[in-house]
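> got a structure for you, letters missing:
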């Protein structure tokens, strides 16, 4: 039997020494991007988009290409997605410019919509054996440009650079404020004090626009997880739950990657309110991460931090992606998620559906 709660992986080494300094912002504080600058005709009544993380792979792009092909097929259906929000680890293993064509520009060259992104730990790492470069330097050229340009290392692919103002930033849309964090290189993530203060201000700012807009938070390192490779990130749980408590603001949903599978966890707070934490990191890396077995002594769920958190559904044997929508129905916002797995033969199966009324 497998766990139905988050788990902590015991006896993990401290790798905080892997932390990398952040690059300078490319846009003005408070690092917000109006989606109308990228998609001028964005639907103001219903917004649909894809979410996927950990799409890159140093060994093979076969799984990634099958996932992308399945996502592309949805553009031939009713209510096609308007963009992809990538949850990090675009390029393995060290975020090198030389890997962006093979792992991003080539596979995504026929994806017919804009791609926004937060950086993962692999995007942020630096290869000591390569010619010198700074952490996130290629990522910034691809996603944090000041204007759409041909990326020098894209092999002249038609996709231009994105204009995000920073590696942590907020996407402003008519139906939601989507806050994208940067959690750096270490296995369980590190968020700088400066970013923490920014996050508090962005949460309060987004909360002021409720109930007309949803509040969505994206961070690469999954706070809650039941997988065998990483398990939950205690530093990210402590950080986020502390900030939620301090500000009195909790997001409507939290999306993460880092863990190579799909999980939908729900935390019920003492107030009676629940928040959904979704892991969607099965986007293409060839190694998937199974959910831990109850008999596996490497893991425990005996932590107060896990109180009230339940693993509602998961898919840990197949790659896949999430299709997510936010729709205004009268005065109410309704969020819907559909998670699709993609088998080795390309067969696409809906594995999970959920709905959240705000």
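Looks like it came in fine. Being a predicted model, the structure only gives us computed values, none of them experimental.

> contacts and neighbour counts: CA atoms only from here.
Fine.

> So residue 195: helix, strand or coil?
Three-state assignment for residue 195 (DSSP: H, G, I helix; E, B strand; the rest coil): helix.

> burial measure for it, as a count.
Neighbourhood size, residue 195 [other C-alpha atoms under 10 Å]: 15.

> Next: residue 295.
If we define neighbours as other C-alpha under 10 Å, then residue 295 has 10 of them.

> where's it, which helix or strand?
Applying DSSP states H and E as the criterion places residue 295 outside every helix and strand.

> OK, contacts around the nearest residue to it once chain neighbours are set aside?
Setting aside the residues directly before and after it, residue 295 is nearest to residue 1 in space (C-alpha to C-alpha, 6 or more residues apart in numbering), at 7.7 Å. Contacts for residue 1 (C-alpha atoms under 8 Å, 6 or more residues apart in numbering) come out as 293-295.

> which stretches of the stretch 151-300 of the chain form helices?
193-207, 234-247 (DSSP state H, counting those that start in this stretch).

> would JSON lines of these with distance to residue 348 be doable?
Below are these laid out as JSON lines (distance: least, C-alpha to C-alpha, whole Å):
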{"stretch": "helix 193-207", "distance to residue 348": "35"}
{"stretch": "helix 234-247", "distance to residue 348": "32"}
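
> I'd like the distance between the residue lying farthest from the centre of the chain and residue 3.
Of all residues in the chain, residue 295 has its C-alpha farthest from the mean position, at 30.0 Å, by C-alpha atoms, centre = their mean. The spacing between residue 295 and residue 3, counted by C-alpha to C-alpha, to the nearest Å, is 9 Å.

> adding another structure so you can compare the two:
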């Protein structure tokens, strides 16, 4: 199958905007605001409270995790190579190479995708070139939350996708049962994932992943029913495991185009207040680069907020500048001394590898070669940190 992409949606210029009094929680501050209006969510394919046990997908790997005392996985978002497939192909090759490397708890067992699987408007015919074909040699299951482009149906006000929002995403990630080979997969052997809903909780032996769907509008939008569910899942999460929240729109970002989202900050704060529980780590995409923040609460310790939207969409987002100068980490946000940008990568594509055990989460960030560089170069470690999740402190 061949597809001819239409002209891209307006993209930001490749210069870095200055601070000019902005905040890392200013979702409308940048020059790029591609979000359309809120799209109704599709009906769930599973039963409330929308939980998926990893053992239903990879029972042998879960048994091996329990035996080894830990688990390993890949994480990244914003992968669809709609206009230039090379960055996505390079990241996919890096994921394949890394999937063969055994760490303290074995090889990575699955890939958690942070949204924007396909561009630009969730079309079914984009799933083969942007999802199934690039990961043809990736050996592990891929689990995903949708991004704004997965749910969008409009291009500059023009209706592009006439079926309901997320129809193709649901067909390929929320199948009613295992072993379903969708029309979008064509000759690829990968079958549809069995997630119970577009927002759901993934239960694993060593962590609880709560995945939100933050919809299409810039900055995200989450309705009361999902907010209530979120608080309930935080409350119900086992206390002897870390809670990792995944959302497409980031709460904190110092990029020059999107910035972070006050809306999503409020969603998290509301759920944590209602549940009496605090997430140990927050993962997001949407911004096409890598950023790692430490957010410190005097009463509840430190936790990482990570932007990992450098998974293959060709247009990387540069970081903003301060007084005409580039940001040099560690950088404390002028508007919030409790938020520190510890590291970032805005000039290369890559992925995360997480190792999780009963006490710690090790976060390793890798970048892959640029398209003009030798393809044989292995992924390069660019950032690493360990979270002592039990004591809520970071170990450099």
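On my side now, so go ahead. Here the structure is a predicted model, which means the values were calculated and not measured.

> Post the TM-score for the overlay when you can.
Overlay of the two chains. TM-score (TM-score structural alignment, normalised by the length of the first structure): 0.91; 347 aligned residues with a C-alpha RMSD of 2.3 Å.

> before we move on, back to that, export the contacts of residue 1 of the first structure to CSV and tack on distance to residue 18 of the first structure?
Converted to CSV, the contacts of residue 1 of the first structure look like this (distance: C-alpha to C-alpha, whole Å):
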residue, distance to residue 18 of the first structure
293, 30
294, 31
295, 32
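
> what's the closest of those residues to residue 143 of the first structure?
In terms of C-alpha to C-alpha, no member of those lies closer to residue 143 of the first structure than residue 293, at 38.4 Å.

> For residue 296 of the first structure, see how far away the closest residue to the closest one other than its chain neighbours is.
Excluding the flanking residues, the one nearest residue 293 of the first structure by C-alpha to C-alpha, 6+ apart is residue 2, at 4.2 Å. Noted for residue 2 of the first structure: a distance of 9 Å to residue 296 of the first structure, by C-alpha to C-alpha.

> Map residue 223 of the second structure onto the first structure.
Using TM-score structural alignment, the partner of residue 223 of the second structure in the first structure is residue 192.

> which residues touch that match?
Taking C-alpha under 8 Å, 6+ apart as the contact definition, residue 192 of the first structure lies against nothing.

> about what we covered before: tell me who's in contact with the residue nearest to residue 293 of the first structure.
By C-alpha under 8 Å, 6+ apart, the residues touching residue 2 of the first structure are 291-294.

> change it to 10 Å
Residue 2 of the first structure makes contacts with 226-227, 290-296, as judged by C-alpha atoms under 10 Å, 6 or more residues apart in numbering.

> Closest one to residue 108 of the first structure out of those residues, please.
Using C-alpha to C-alpha, those come closest to residue 108 of the first structure at residue 290, 26.7 Å.

> Once you drop chain neighbours, what's closest to the spatially most central residue of the first structure?
For the first structure, the residue sitting closest to the mean C-alpha position, by C-alpha atoms, centre = their mean, is residue 87 at 2.4 Å. Among residues not flanking residue 87 of the first structure along the chain, residue 53 sits closest, at 4.3 Å (C-alpha to C-alpha, 6+ apart).

> just checking, what residue in the second structure corresponds to the one you found?
That one, residue 53 of the first structure, aligns with residue 77 by TM-score structural alignment.

> isn't residue 117 of the second structure right next to residue 135, touching?
No: the pair residue 117 of the second structure / residue 135 is not scored as a contact, 11.6 Å apart, by C-alpha atoms under 10 Å.

> So between those two, which is more surrounded?
Using other C-alpha under 10 Å as the criterion, residue 117 of the second structure and residue 135 rank with residue 117 on top: 28 against 22.

> What lines up with that one in the first structure?
Aligned against the first structure by TM-score structural alignment, residue 117 of the second structure finds its counterpart in residue 90.

> if I pick its match, what's in contact with it?
Contacts of residue 90 of the first structure (C-alpha under 10 Å, 6+ apart): 52-57, 99-100, 103-104, 117-123, 139, 283-285.

> From these, which land in helices?
Applying DSSP state H to those, the entries found in helices are 100, 121-123, 139.

> since we're on residue 63 of the second structure, how many residues are nearby?
Using other C-alpha under 10 Å, residue 63 of the second structure has 12 neighbouring residues.

> ditto for residue 122 of the first structure
25.

> Please look at it and residue 87 and confirm they touch.
No: using C-alpha under 10 Å, residue 122 of the first structure is not in contact with residue 87, being 11.9 Å away.

> quick revisit: for the helices of the stretch 151-300 of the first structure, which one sits closest to residue 135 of the first structure?
Among the helices of the stretch 151-300 of the first structure, helix 193-207 sits nearest to residue 135 of the first structure (C-alpha to C-alpha), with 16.8 Å.

> Just list what that closest one packs against, helices and strands only.
Applying 3 or more C-alpha pairs under 10 Å, 6 or more residues apart in numbering; DSSP states H and E, one finds that helix 193-207 of the first structure contacts strand 169-172, strand 176-180, strand 214-218, helix 234-247.
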